[in-house]
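Visitor: The sequence isn't on hand, but the structure is:
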């Protein structure tokens, strides 16, 4: 068990950037690096959980796959944090430490914000879900209002009103048609004229009757001149009544015909209007249903962030809690880099001194090795040059020896007297025998090559 703890501690120390060889010589620094390694693992664990929540909320991924994605992100974060820590070696210069620390702390802060956001969303999940329901209802109402203002459905109220009017006209047989006001006015005028004519006729009849009775007018009963004139006026008024009644009948017939035509036209247009209303209403319902289906599933990361922001605007306590939680998670993320920066400001420890000595010793050893390799390579090159020079000298000596022998042979031939030699008898050969020709060509080629290879100053003079 103790051996296992030791291996775990060594692994944490190496994770924090410790060198095992230096750590073995300075075991007092082991606890510091083990603690830093534990902090790195804690940041990686937070990153794992955060990414798992983010993937599950944004994409609806099954939890095991979300955890696998979180594991990959956790490894990336641990590697980044380790890179930030290892790159900050101990330095006593405050300026250099600040220059190295600012970008690293900034990067760690960005990572902290990324990691803290999904965790904060998960902590306030219930409040966010309630707010999302409200936001979805608001979005549905807004979309419904936008459909009402849409140019495709802008004439729906007019169409519904026209259908209602047509239905009333058909149900009343055309009486409800407001467009027949002129025809109905003629009927009313004709009825008023008839009523006036009947009233006048009744007065004239009463006057003629009272003249006949003698109860009015002249006071003389009987069919006198006054009665005859009154009767004639009453009879003339009867003709006016008949004419007015005829005009009224004509106006009524015209109104009835107009109402029938109006009812027929309304019935014919009613079917078309109803079909158009059904089509537009169905299209509007379809668009609304599609939006509602999408809106119900719109619970992704962006909408949850918006819901959390709205909750924070309305509730100061929630906003403060959200800020403190985000600050906590960001602090955990930047803690490794911050601790490394603080350690750099402290005096160098035994581990730091040994690490610098090891590094300087490695540099010296490498420089010596490089110098040795350079010296050996230079010596090898010199040996090769000397060997090549010796080979060239041998070749020159051999050529000079052959040249001196050739000169001596030429000189010996010139000192001997010329003796005529008997001409050899050449044996007869066939026409196809090209042996002598080939031999002559070979000798000529050999002499040509030797003359080309011979230096100009070493050539044998041909004349004395």
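Guide: Sure, I can see it. What you see is a predicted model; the values in this text were computed from it and never measured.
Visitor: Going by C-alpha atoms from here, please, whenever you check contacts or count neighbours.
Guide: Fine.
Visitor: show me where this protein has helices.
Guide: Under the criterion DSSP state H, the chain carries helices at the ranges 2-15, 20-25, 30-59, 63-86, 94-123, 125-149, 156-171, 181-213, 225-296, 301-314, 316-345, 350-415, 435-453.
Visitor: mind putting these in TSV, mean neighbour count included?
Guide: Output for the helices of the chain, formatted as TSV (neighbours: other CA atoms under 10 Å):
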stretch	mean neighbour count
helix 2-15	15
helix 20-25	15
helix 30-59	21
helix 63-86	19
helix 94-123	18
helix 125-149	15
helix 156-171	17
helix 181-213	18
helix 225-296	16
helix 301-314	17
helix 316-345	18
helix 350-415	12
helix 435-453	10
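Visitor: Name the nearest residue to residue 20, sequence neighbours excluded.
Guide: In space, and not counting its chain neighbours, residue 20 is closest to residue 14: 7.1 Å by CA to CA, 6 or more residues apart in numbering.
Visitor: for that neighbour, what are its contacts?
Guide: 20, 33, 37 (CA atoms under 8 Å, 6 or more residues apart in numbering).
Visitor: And residue 13, by the same measure?
Guide: 30, 33-37.
Visitor: what separates it from residue 161, distance-wise?
Guide: As judged by CA to CA, to the nearest Å, residue 13 and residue 161 stand 82 Å apart.
Visitor: which residue is nearest the middle of the chain?
Guide: Per CA atoms, centre = their mean, the C-alpha nearest to the average position across the chain is that of residue 302, at 13.7 Å.
Visitor: can you tell me how far that residue sits from residue 57?
Guide: For residue 302, the distance to residue 57 - CA to CA - is 10 Å.
Visitor: same question, residue 103
Guide: Distance from residue 103 to residue 57, by CA to CA: 31 Å.
Visitor: try this one side by side with the last:
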């Protein structure tokens, strides 16, 4: 049962193969088994590749099954259409397009399995790339907010410096009127005279301005600090919004690119393995000698081709003979007076009817 199934997978004619030896049957069963297991590997590879895209087991398995059946059908077609002619050059020319197609299929099958085999190494590469992308993302977002925050901080420093400058002036006036009262500066008269009062009033006026300036600038600084807090909140929000995009950067294309950054030799050997598996049925047929199955199949096809050519030549001969007979018959009829007189009579009647019809038409017009 299993042997017959593999023979069917090889694309061989089971009726012809049943008449061949057991060794010939085993050869085609082996070719069919290779075709079948190649399709199984294609199903596994496609399912894994699609799972990285859809992240759904059933959807991936469904489309992976379709892909596996497609590869099975292609391999079966490739193997079944290679005919043994006995001429190595002709067979290689005949098989060259099929070998090229087998190489393409091997690439498609091997790549998803490479992604699975080197999954840990790929995850490490992706982690490094995500870290770099995270830092770059924060830098790019910071470039949008940092200038505004720095400008607001500069405004706060300017307001604080304004207060400090005014406070210095007030302190200087305080020292001046105290020194006037003590008699150590100014008029150098001890006591609170007119000059003292004048300097005291000037100090008190500037002190009132300082207090009012502190109130005003404090309100402005609080408003600016509120804007800074809002900008920092917007910065954090944008980081939180964009970070999941970076965290999800592990799709099929990202993994393929990450695989390309790993050493190429292991991937190359895996590809060569699948290439050998994929092309093995083709080379098995090319390298094997022409067996009983090939002779019987060639005999059937040659017999059918001969029968078709015979029927075609016979129909052409019949058609040629029919043309010759018809030419001879009509040549003999052409010389008969009876047929001439009959057609002359009918032609005269037809012309009379046409003349009568024309006369009636003209009469109706008048």
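Guide: Great, that's in hand. Note that this is a predicted model, so its numbers are computed, not measured.
Visitor: So after superposing, what's the score?
Guide: Once superposed, chain against chain, the TM-score is 0.77 (TM-score structural alignment, normalised by the length of the second structure); 352 aligned residues with a CA RMSD of 3.9 Å.
Visitor: on that earlier part again, now, which of the contacts of residue 14 of the first structure sits nearest residue 365 of the first structure?
Guide: residue 20 (19.9 Å; CA to CA).
Visitor: any idea how far residue 28 of the first structure is from the closest one?
Guide: Distance from residue 20 of the first structure to residue 28 of the first structure, by CA to CA: 13 Å.
Visitor: Next: residue 149 of the first structure.
Guide: On the measure of CA to CA, residue 149 of the first structure and residue 28 of the first structure end up 76 Å apart.
Visitor: Kindly state which residue of the first structure is aligned to residue 53 of the second structure.
Guide: Using TM-score structural alignment as the criterion, residue 53 of the second structure maps onto residue 58 of the first structure.
Visitor: tell me the contacts of the aligned partner of residue 68 of the first structure in the second structure?
Guide: In the second structure, the residue paired with residue 68 of the first structure is residue 62, using TM-score structural alignment. Counting by CA under 8 Å, 6+ apart, residue 62 of the second structure touches residue 47.
Visitor: Now residue 334 of the first structure: closest residue in space that isn't a chain neighbour?
Guide: residue 108 is the one closest to residue 334 of the first structure (CA to CA, 6+ apart), at 5.1 Å.
Visitor: Counterpart of that neighbour over in the second structure?
Guide: By TM-score structural alignment, residue 108 of the first structure lines up with residue 102.
Visitor: so that match makes contact with residue 277?
Guide: No - taking contacts as CA atoms under 8 Å, residue 102 of the second structure lies outside contact range of residue 277: 9.5 Å.
Visitor: measure residue 43 of the first structure to residue 55 of the first structure for me?
Guide: Taking CA to CA, one finds residue 43 of the first structure at 18 Å from residue 55 of the first structure.
Visitor: wait, residue 262 of the first structure
Guide: For residue 262 of the first structure relative to residue 55 of the first structure (CA to CA), the value is 66 Å.
Visitor: Residue 35 of the first structure too?
Guide: Applying CA to CA, the value for residue 35 of the first structure to residue 55 of the first structure is 30 Å.
Visitor: now swap in residue 48 of the first structure and tell me
Guide: 11 Å.
Visitor: ok, now residue 391 of the first structure?
Guide: Per CA to CA, residue 391 of the first structure is found 77 Å from residue 55 of the first structure.
Visitor: Same check on residue 328 of the first structure?
Guide: 22 Å.
Visitor: cool, residue 359 of the first structure as well?
Guide: Distance of residue 359 of the first structure to residue 55 of the first structure, given as CA to CA: 44 Å.
Visitor: repeat for residue 226 of the first structure
Guide: 115 Å.
Visitor: Could you do residue 259 of the first structure as well?
Guide: Taken as CA to CA, the span from residue 259 of the first structure to residue 55 of the first structure is 70 Å.
Visitor: repeat for residue 16 of the first structure
Guide: In terms of CA to CA, residue 16 of the first structure sits 29 Å off from residue 55 of the first structure.
Visitor: which one in the first structure is aligned with residue 240 of the second structure?
Guide: Per TM-score structural alignment, residue 240 of the second structure is aligned with residue 289.
Visitor: what does residue 147 of the second structure give?
Guide: Match for residue 147 of the second structure (TM-score structural alignment): residue 154.
Visitor: and that match, how many residues sit next to it?
Guide: As a burial measure, residue 154 of the first structure scores 12 neighbours (other CA atoms under 10 Å).
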